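Engineer: Next input, structure requested:
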Amino acid sequence: MNWTRTRPIPAEFIRGALELETTSRGILPHRLPARARAQADGDTQLLMAESQPSGVRIVFRTDATELELDTVRTRIMYRGAPARPDGVIELLVNGDLVDSSATNGGNATVVDMSTGSASSNEGPVCTSSFVNLPAGMKDVEIWLPHNEVTELAELRSNAGVEAPTADVPRAWVHHGSSISHGSNATRPTAIWPAVAARAGDVGLTNLGFGGSALLDPFTARTIRDTPADFISVKIGINLVNLDLMRRRAFGPAVHGFLDTIRDGHPDTPLLVVSPIFCGIHEDTPGPGAFDMEALAAGEMRFCATGNPAETSSGKLSLRVIRDELEKIVAQRATTDAHLHYLDGLALYGEADAVVRPLPDALHPDTETHRLMGERFANLVFAAGGLLS
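Structural biologist: As a prediction, the model looks like this:
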């Protein structure tokens, strides 16, 4: 094969990442810039989450009919727990999903939750091959795995590649928890923000960080400094399941987070989204924990360990957070005409939980991600929607 080799992959080909790090094997997309990462105080959860390229895609034009992409994944696994499925790389041509490829090889870190110890090993490069693409010049998007740290080594094609067209969709910056990150979805275009972005014809920058939507000031500054036509922040579940703060601290922290965003986006449509329904934390505060009985049976499930009575002394539950967020947005909206509130129960509510229960009691499955994304697009991006 007479391949055109693209190494390193140009920055103008990559969308959804805020920074690209050069590594020994290629480039590593980051969803938080170095300054923010440096202020994370070595939080391994956040650093892992932001380097998983949820919503990141390689975008270019080509008349190639065959493509190959070399990547190196890094996976976290837990001893005794079921292995997570392989990541998926998806190929879109002119906006249509035409092919996908499971990842393999790469690096693995195995964590023993009973001792806290971890072991690591390095593996080979993964080559994802895509053949029989339509002839002629076309727009190509390669969506990277949303749940695996992924280094980009080389792109090969049987014809030349060029930068994408200058016609860039309206930019949507979204921040949220592991649910926004895409936990339990099986494909990168199936996570609910990706579903919503494609339905709403907007360009997604996904700052959904598993376990890490914690009102961190450096995240607010990142949003402040990122170009955006629309901004949404989904707040709540991580504050509860980490038992991070009390009601007294929560309100001022939300105000400060929104104030920082407004420093850079004074008039940009800004949507505050409260948590979706999660039965274990509706009335029961955190901390959340692994359900060890389920884990012993080979299932990954979560549970809440707090006491519902503690909400009276200031602990946070999801109901408390929804009430507080609605009040905060109503107060600020008197002087901010571009600030809006969306009740997360409109995306996934108690009635939905009966029909489509959360498989691990915390995260939606792929079908529920689709439902949430479609509902969000209709409520937010459709004509007459909150951010239309």
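Engineer: CA only for contacts and neighbour counts going forward, please
Structural biologist: OK.
Engineer: what helices or strands is the host helix or strand of T222 leaning on?
Structural biologist: Assessed by DSSP states H and E, T222 sits inside helix 217-224. On a contact count with 3 or more C-alpha pairs under 8 Å, 6 or more residues apart in numbering; DSSP states H and E, helix 217-224 meets helix 34-38, helix 247-264.
Engineer: quick one: L325 from R198, how far?
Structural biologist: When distance is defined by C-alpha to C-alpha, to the nearest Å, L325 is 28 Å away from R198.
Engineer: On the secondary structure side, give me the element for P145.
Structural biologist: Counting by DSSP H and E, P145 is part of no helix or strand.
Engineer: Deepest-packed of the helices and strands packed on helix 217-224, please.
Structural biologist: Each of the helices and strands packed on helix 217-224 was scored by mean neighbour count; the highest is helix 247-264, a mean of 17, by mean count of other C-alpha atoms under 10 Å.
Engineer: Show me the helices in the stretch 1-150 of the chain, by range?
Structural biologist: Using DSSP state H, counting those that start in this stretch, the helices assigned to the stretch 1-150 of the chain run over residues 34-38, 44-50.
Engineer: could I get the ones you listed as a markdown table with distance to N107?
Structural biologist: Conversion of these to a markdown table gives the following (distance: least, C-alpha to C-alpha, whole Å):
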| stretch | distance to N107 |
| --- | --- |
| helix 34-38 | 21 |
| helix 44-50 | 13 |
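Engineer: Nearest to E68, out of the ones you listed?
Structural biologist: Proximity to E68 (C-alpha to C-alpha) singles out helix 44-50 among those, at 25.3 Å.
Engineer: So what's the residue count around L379?
Structural biologist: 18 (other C-alpha atoms under 10 Å).
Engineer: One more, so I can put them side by side:
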Amino acid sequence: MITTPLTDSLLHGALDLERTGDGVVPHRLPAAARAQFPDLQLGMAEAEPSGVRLAFRTAATTVELDVSPTRRAYAGAPPRPAGVYDLLVDGHLTAQASATGGTTVTIDMSTGATTTTTEPAGTLRFTGLPAGDKDVEIWLPHNERTALVALRTDAPASPVAGNRRVWLHHGSSISQGSNATSPAATWPAVAAARAGVALINIGLSGNALLDPFTARALRDTPADLISIKIGINLVNHDLMRLRAFTPAVHGFLDTIREGHPQTPLLVISPLLCPIHEDTPGPGAFDQAALSTGQVRFVATGDPAETRAGKLTLRVIRAELARIVTQRAASDPALHYVDGLDLYGEGDPELPDALHPDTATHRLIGERFADRALRCKLPAHSYR
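Structural biologist: Prediction:
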């Protein structure tokens, strides 16, 4: 077996690589952004490598990858499934595996306290790959932090030239891939494959909150097309009122435009989420469902408070449409995408009242690729 160094040229979709004692940790926010808000939930979300993949060309029929995962668990909630590594050959899903060992962080949602257990790194082994030269991608789990320790193959592996247009996306846990069964099954991964583009996914579970450091990360990342999906986290955190929301959206867009003055920029409003359509946040776990071993979410706000400026998904959709219409008069590369066109009335119910399942991720990804992504991509190739 030949060991290939884990260099930047092999890893796609990350904004930063941190070399630690455990291995190479891909990050989806740069170090400067991470330093500005060292929050536990944000730190876990951005280090869960949704959309990040090892990509190389090889004639190997056996591939081994040593990894040390970090998993989240919630006290009193059912165990989360282990993260899945998807191996693709020439763009086709060929094998899947999960890692043993690593670290488990158990969070008590009522107090914020955490406990940690650690085991040695594990080895993923993929055998029986097709003979001959081929492009191999290993998509890292979208729902657990991964430290990459070593890559081994039974034939030389070399970096794959980046010749696809780059789609840079930011959104919530739905964009990160919550409830999808594997990383290549998240809706952004489905859309990217369908449109033939290279994905950089800055979907941050619980943290699509119009943070200035996220806007700067998007500003500073080369891309052919950018999309931002705004709304659900602002509501379920009950983070701001309409008075703050409107200038925050303008500021977020202004920052992106500093680095991408003419790049197609799609503003995606929230998907249908019945619990928050007309009821503000904060959102919470449904305790009655938890008592039966199910994870579901509820909205705890008062619909009457929308008159005082509390945000609901219906309020956010109307305001985003207005903002984009206003700005598009002088920014023809800015476009509005109604989230209800991607997932709306008549589509399958959300299993936990908040996140789509794998089949619905595919539905959303295919719709986005066909109705927005492919038709807004510029004809030229960035890289």
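Engineer: about what we covered before: which bit of the second structure covers the helix holding T222 of the first structure?
Structural biologist: Alignment of helix 217-224 of the first structure against the second structure: residues 212-219, by TM-score structural alignment.
Engineer: any idea how far D211 of the second structure is from S205 of the second structure?
Structural biologist: Distance, D211 of the second structure to S205 of the second structure, by C-alpha to C-alpha: 13 Å.
Engineer: Tell me which of those two has more neighbours.
Structural biologist: S205 (22 against 15).
Engineer: Look at that one and tell me its secondary structure.
Structural biologist: S205 of the second structure falls in the coil class when you classify it by DSSP: H, G, I helix; E, B strand; the rest coil.
Engineer: That one and S172 touch, don't they?
Structural biologist: Yes - using C-alpha atoms under 8 Å, S205 of the second structure is in contact with S172, at 5.0 Å.
Engineer: which one is the aligned residue in the second structure for I237 of the first structure nearest to, not counting chain neighbours?
Structural biologist: Under the alignment (TM-score structural alignment), I237 of the first structure pairs with I232 of the second structure. Closest residue to I232 of the second structure apart from its sequence neighbours, by C-alpha to C-alpha, 6 or more residues apart in numbering: P270 at 6.1 Å.
Engineer: And the one you found? What does it align with in the first structure?
Structural biologist: Under the alignment (TM-score structural alignment), P270 of the second structure pairs with P275 of the first structure.
Engineer: What does I2 of the second structure correspond to in the first structure?
Structural biologist: Aligned counterpart of I2 of the second structure in the first structure: T4 (TM-score structural alignment).
Engineer: And I200 of the second structure, by the same measure?
Structural biologist: Matched to the first structure by TM-score structural alignment, I200 of the second structure sits across from T205.
Engineer: Name all residues that make contact with that match.
Structural biologist: Neighbouring residues of T205 of the first structure by C-alpha atoms under 8 Å, 6 or more residues apart in numbering: R15, G16, A17, G55, V56, A171, W172, V173, H174.
Engineer: Please repeat the previous calculation with a cut-off of 6 Å.
Structural biologist: Neighbour list for T205 of the first structure: G16, V173 [criterion: C-alpha atoms under 6 Å, 6 or more residues apart in numbering].
Engineer: ok, so what distance separates it from I14 of the first structure?
Structural biologist: T205 of the first structure is 11 Å from I14 of the first structure, where distance means C-alpha to C-alpha.
Engineer: which residues of the stretch 251-388 of the first structure fall in helices?
Structural biologist: For the stretch 251-388 of the first structure, the helices defined by DSSP H, counting those that start in this stretch cover 292-296, 318-333, 350-355, 366-376.
Engineer: Where in the second structure does the last one align, residue-wise?
Structural biologist: Yep, that's helix 366-376 of the first structure we're talking about. The aligned range for helix 366-376 of the first structure is 358-368, by TM-score structural alignment.
Engineer: what sits against the equivalent of T260 of the first structure over in the second structure?
Structural biologist: Residue pairing (TM-score structural alignment): T260 of the first structure is matched to T255 of the second structure. Shown in contact with T255 of the second structure (C-alpha under 6 Å, 6+ apart): no residues.
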